[in-house]
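Q: Give me coordinates for this.
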Amino acid sequence: MSLPSPGPFFDVLADHGSRTTVHLSRPLDLADDDRTAYDGEGLAALVAEAAGRLAALGVGPGERVAVIKPNHWDYVLLACAAARIGALPALISDRLPPETLQVLLKRLDATALVTTAATLRAAHEAGTDLTACVRRTLTLDGPAPGAVPVADVRGHRPPPPRRTADDAPLAIMHTSGTTGIPKLVVHSTTTLIHRIVTAEARRMPVVSSRRDDTVAQATSYAHGRGLAWTLSVLWLAPREVVILDSFDPRRAEPVLRAHPPTTLEAVPSAFVRWQPLASSPDNPFRNVRLYVNTFDAIHPPAVRTFLAASRRRRPLWVQVWGQSETGPLTFRCLTRKSVRATGERHPTTRDLGRPVPGKARLRIVDPQTLRPVPRGRPGLVLARTAALCTGYVGEPERLRAKLAGGWFATGDLGVRTRSGRLVLLDREVDTVPGGSCVEIEDVLHDRLQEVMEAVVLGRASGLPLPVLVTHGGRPLDGAVWHRAVADLPPLDEPVFLTADQLPLTATGKVRRQELRDRLLDGASPYGTGHWT
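A: The predicted structure is shown next:
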């Protein structure tokens, strides 16, 4: 049987007697009770109830529904509820600055906004009225000025599921926004379900979920990965699914101990924050056979720590690289041996492996001429994939500007090795002359155990600026720093910040442009930023 689209997905699971139990780190904002465990029938009922509420709010087929709320899995369930009535869900993280949320809502021209009173209040305190950007607003946690409380639409009978054309817009999700205003990416059933989710929902040795697995996920559910992961994993019917809404180790630890995962997918930021937890003798990762990281390159010490935490004989780490516009483009499997060497200038996790077979092709070109460069030489990474998004909301010209003869410009710089592997250098806008910020950051993490986060900011004039966050919150000894960077390209003296001073996206990436504006007084980057 073919994989159903998000609208009827949970109905189909329930009809087929799904035996997967979903455990939540906290109750859903969408739900009316304090449940933290659901079976297939319970999830189908929850999505149908949410679809009824949207219909009662006046949302109809083809209309856009924005969702902005605290991070949790109900982003995905609300997307399925909107799709169930033929509406178009647009998932937007509440971690974005209020003025950015306002820009995105104006681009969307959405019929409705699903949010919380707390989210509206936080935006209002920052001088932004989100309700003014949409025609109707629904709050999930109580009344708010200009909004309909969820109690007013509770109990409305949901309309029957509607089917939309495969090439019609299915869902909208935003990019990370590390270099400015995020883009609103549109995917169709063809690109998201047929080209991305269906491939992941096939049973493959080692890397697919098994029926006896406990599969855990920690991500920003406002991003497209949350929806794609949900559909593919639940279709494979593991014994348990564990949903973590927070990367905070104090909140994640009790859930992980109650339901020890056998496979774990998380954003790099979560893995970094959980390293002390993984280092304990009775750590909750002892039974993990498969780790997966998406969204961003991860530093070698984190991979090393988690592979060592598993008591499995040969635990595997799968690193996936891709973008919201394309889905997965490359993958690489790491083992304990792969990350054994420490402190050296070697690619390790910057080696992103090879293109996904049969799904993606890569080409490295000169950023100015767009002509292919020989293997071993750096250039702009272009990708060709049938899963490419259908466009950007409110910016129709932007996708055209990123296409060159059917190839999509990722905005990343890289090197294709003789064997066909891709080694990541930098985002083009973040590059430094004759080097790689990502490499320098990797080496700093490897050599300086005190460093929790290292960010190198390039600039057109002047040395690159290292920005460091240490575990203890204290600056490094000068002699220790200079020994660590002795063989690296010349760097400015480091700036030390505390963890709460570092501006982050919903997935834990550093907002480099915001950091640049704050620390470099608006100094121009070395890169052009043309391909962002």
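Q: CA only for contacts and neighbour counts going forward, please
A: Will do.
Q: Just say helix, strand or coil for the residue nearest in space to the middle of the chain.
A: Using CA atoms, centre = their mean, the residue of the chain that lies closest to the mean C-alpha position is Phe295, 4.7 Å off. Under DSSP: H, G, I helix; E, B strand; the rest coil, Phe295 falls in the coil class.
Q: From the contact counts, what lies against the longest helix seen in the chain?
A: Determined from DSSP state H, the single longest helix within the chain is helix 40-57. Packed against helix 40-57, as judged by 3 or more CA pairs under 8 Å, 6 or more residues apart in numbering; DSSP states H and E, are the following elements: helix 6-15, helix 74-84.
Q: contacting residues around it?
A: Taking CA atoms under 8 Å, 6 or more residues apart in numbering as the criterion, the residues outside helix 40-57 that touch it are 10-11, 13-14, 17-21, 30-31, 77-78, 80-82, 84-85, 112, 136, 138, 150, 153-159.
Q: and this one, so I can compare the two:
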Amino acid sequence: MKPQDPGALFDDLAARGVTTRFHLDRPLDAARGGASGSPTEWTVPGLAALVAEIAGALAAAGAGRARRVAIAKANHWDYDLIACAAIRTGAVPVKISGHLPAGSLRLLLRRAAPHVLVTDLDVLDRLTADGRTTEGLTEEGGTTVVLDRDGGLPPGTLRLDDLRGCPDPGPHRRADDEPLVIIHTSGTTGTPKLVCHTTRTIINGLARFETLPIPRLAVRRDDSLFNASSYAHGRTFCWTHVAPVLAPRHISIAAEDRPDRTDLLLRAHPPTVVEALPARYVRLRPLTRRLDNPFRDVRTFISTYDAVHPPVVRSYLAASGHRRALWMQGWGQTETGPLTFAFHTRRSVARSADGTTRMRELGRPVPFRTRLKVVDPLTLRRVPAGEPGLVLCRTGAIAPGYVGEPDRWDAKRHGGWWSTGDIGSVARDGAVRLLDREVDHSPGLSCLHTEDTLEERVPEALECVVLSRPDDWPLPVVVTEDGRLDPGRWHRAVRELPPLAEPVVLTWDEVPRTGTGKVRRTALLQQLTGEAATCGTGRWT
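A: Here you go, the predicted model:
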């Protein structure tokens, strides 16, 4: 079975007799009973019934053909279930991370102009903390639907529970090139962009590709999958239309960034395939050091969204008891889907004599689906193979555009090519090597490679971030568990590296992050120096 209409996904799986069981680290916010009273284990028929129930509620709130339904709430997989329900009504879901700052949330809602907003009281509290009302969060005459069962409601809002039991309106089918879902970019350098995908791009172009029986990567019926992500983003919408279709025995989903709770979920259903945010891999890394670590049965680790530094990858591959454990790293963007895949083994991430690894090699473009070229950022002329420059791509899965910012989209298009905004190189054999985002790139220094080296040399570092500055040495930020760093170890670590400023040492929670756990570099630079200027132009962000 290939991924089909999202509005009928779980109906189709139930009719096919898929017996996959779903396990959650906390109850779904959108289920009957809410975050405290709904079950943490689900079957496919149960999910089909839940999606139909939510679709009925959304239709009663005003969702319908070509209307938009915005979703902004606490992180959980029901982002995608609500999205499926919205699509079932004929509407276009707009997934917006509830983690975003209030100003960014309001701006994205204004651009999206939803007829229905599905949210929670925590998000509404932040949106109204400066004395504003809920007016303007939806288009005029729209409805705000609150997921919480308890607590006082702002004027003009409804509870989801009050709308349950309304007739299921769907599913409503749509043409392949009509808007299907709107999702936003990570927003590491400012307000995220809203990206509109169609059935042709995200289902036919991306999800169906992932269901192909690729050797060593294909999911088997006896597999146990584990996913820890930010469910407001595009990757999980695609994953939701892939993982259940492959019908593994178990799918476990961790919504919260709480290693203690995640550990219990992992031990209850030991995974064989793991996909997680880079930041979640960092947070769960201490679990790999236990003798009875919960990753011992994993044969494949999957990472997308952001760079993962070598010590983290090495820890997980070492924790697996599988003889040929594999780490798959995808590089791509919300607008394009994956562009390259790199595969790492224990051998490929082993440190060489000079302390380097192959982790910044991103593999090769996806065969028959993706083309890449590297150009000079100023002239846009192709540079010789192996030389760094701005990476452009061509792919049939590229989104049609940005919502509310058509000029910004057009500025990133160059003929039939689209600018990724990344600085990298493509060798003669097609191998891609990433240096930095263009906005972060510092002349004569790859921030990303320097971060790799520092994390290798500073074992107590949970994360190292190097921030480029136009008129000063790059500023290194070292994230540790307790906010401390041994000065002697630091000065040994930076020997033979390009000049760096003295480090700033922070704890994990002191670093501004996106919903996917990426460091908001511009915000961090502003926080530490009072200035937000970088060495890059930011033209392609």
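Q: care to give me the TM-score?
A: The TM-score (TM-score structural alignment, normalised by the length of the first structure) is 0.98; 531 aligned residues with a CA RMSD of 1.3 Å.
Q: thinking again about what came up before, does the residue nearest to the centre of the first structure really touch Gln323, like I thought?
A: Yes: at 7.4 Å, Phe295 of the first structure counts as touching Gln323 under the criterion of CA atoms under 8 Å.
Q: what do we get in the first structure for Asp120 of the second structure?
A: In the first structure, the residue paired with Asp120 of the second structure is Thr116, using TM-score structural alignment.
Q: so how many other residues sit close to that match?
A: Counted with other CA atoms under 10 Å, the burial measure for Thr116 of the first structure works out to 25 neighbours.
Q: Pretty sure it sits against Pro145.
A: No: using CA under 8 Å as the test, Thr116 of the first structure is too far from Pro145 to be in contact (11.4 Å).
Q: and Val383 of the second structure, what pairs with it in the first structure?
A: Using TM-score structural alignment as the criterion, the counterpart of Val383 of the second structure in the first structure is Val373.
Q: and that match, what is it in contact with?
A: 364-366, 379.
Q: Then Glu63 of the first structure?
A: Under the criterion of CA under 8 Å, 6+ apart, the contact partners of Glu63 of the first structure comprise 86-88, 110-111.
Q: That one and Ala90 of the first structure: what is the separation?
A: When distances are taken as CA to CA, to the nearest Å, Glu63 of the first structure and Ala90 of the first structure turn out to be 10 Å apart.
Q: And His259 of the first structure, by the same measure?
A: With distances taken as CA to CA, His259 of the first structure is found 31 Å from Ala90 of the first structure.
Q: Can you show me the strands along the stretch 151-300 of the second structure?
A: Counting by DSSP state E, counting those that start in this stretch, the stretch 151-300 of the second structure has strands at residues 157-159, 179-184, 194-198, 224-228, 250-254, 273-276, 300-303.
Q: What is the third one packed up against?
A: Identification of packing neighbours for strand 194-198 of the second structure by 3+ CA pairs under 8 Å, 6+ apart yields strand 179-184, strand 401-402.
Q: Mean per-residue distance, that strand versus the first structure.
A: Aligned to the first structure and superposed, strand 194-198 of the second structure gives a mean residue distance of 0.3 Å (mean CA distance after the TM-score superposition for the first structure).
Q: Please tell me how far the equivalent of Gly472 of the first structure over in the second structure sits from Pro476 of the second structure.
A: With TM-score structural alignment as the criterion, Gly472 of the first structure lines up with Asp482 in the second structure. The spacing between Asp482 of the second structure and Pro476 of the second structure, counted by CA to CA, is 17 Å.
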